[in-house]
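K.L.:
Structure for this input, please:
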Amino acid sequence: MRLTKTRSDAAAVVKGGHVTVNGADVKPASKVVVGDRVEALLNRRQRIVVVRRVLSKRVGAAIAVECYEDESPAPPERDELEAAFAQRDRGAGRPTKRDRRQIDRLRGRSR
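P.N.:
Reported below is the predicted structural model:
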């Protein structure tokens, strides 16, 4: 299991201020050492990992997974996620501007 799909995605998450190491904000080039606790907010889910081994070069996913311990809380149940999103009735037509604003508010995209 990887935290982000690419290195550039990881850098964007760090630049966005969604990652802390031992409770302190970090920059994309920050170094980690064995025992560091990395907390990240990824896809609306809190991820917590503890560094167990630092690698000097890039390796495959099977080896990388052995280098950290995942202490993240369990993901929410599927039913909870589905209940959070409103669904329109089939055949209701295209949403009006008012409908779109309400949908955006529900999804947390309001201004």
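K.L.:
hey, let's count contacts and neighbours off CA atoms from now on
P.N.:
Fine.
K.L.:
quick one, what contacts the residue nearest to the spatial centre of the chain?
P.N.:
Centroid-nearest residue in the chain, with C-alpha atoms, centre = their mean: Leu42, separated by 0.7 Å. Shown in contact with Leu42 (C-alpha atoms under 8 Å, 6 or more residues apart in numbering): 3, 13, 18.
K.L.:
another one to check against the first:
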Amino acid sequence: MSDKKPAKVRLDKWLWAARFFKTRALAKAAIEGGKVLYDGQRCKVSRTVDVGATLQVRQGYDDKIITVLKISEQRKGAADAQLLYEETAASIKKRMDEADRRRKFAQSNPLFDHKPNKKERRQISKFKDETTL
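P.N.:
From the prediction side, this is the model:
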């Protein structure tokens, strides 16, 4: 099996092959929506990817800043896909800090198992009125 490198690969195809998105259509939508920046600039879906380029990819709450190490247009396993890019140390640290902040915020906001009934709403309203005085 020969491992030839493609000369040109579109950005949406590379993001799909690197397993950032499950389908090329999702990759295309993210690029068009401005969630993927190529060397700090918005770009088109058909932009060719170069080795050494810096990509900023927003997925959910996370922003990943990566450097392209290899070019591939073929989707392979997750271990092989991770060899196509390298995430910067600053990006990893920022993602971990943000995840920790979200986790702490979620712990400080209690989740209720039910919607307040009429009596509980009155008690909440009374409590709020007492605290504003």
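K.L.:
what lines up against the residue nearest to the centre of structure 1 once you look at structure 2?
P.N.:
Taking TM-score structural alignment, the alignment pairs Leu42 of structure 1 with Gln59 from structure 2.
K.L.:
residue ranges of the strands in structure 2, please?
P.N.:
Assigned by DSSP state E, structure 2 shows strands spanning 36-38, 54-59, 62-68, 85-87.
K.L.:
ok and the top helix by length along structure 2 relative to strand 62-68, angle-wise?
P.N.:
Secondary structure of structure 2 read by DSSP state H shows that its longest helix is helix 89-108. With axes from the mean of the first three to the mean of the last three C-alpha atoms, to 10 degrees applied, the angle from helix 89-108 of structure 2 to strand 62-68 works out at 160 degrees.
K.L.:
who's in contact with helix 89-108 of structure 2?
P.N.:
Counting by C-alpha under 8 Å, 6+ apart, 62-65 sit against helix 89-108 of structure 2.
K.L.:
which among these end up buried?
P.N.:
Neighbour-count burial (16 or more other C-alpha atoms under 10 Å) is assigned, among those, to 63-65.
K.L.:
Which single one of those residues is nearest to Glu86 of structure 2?
P.N.:
Nearest to Glu86 of structure 2 out of those is Ile65 (C-alpha to C-alpha; 8.6 Å).
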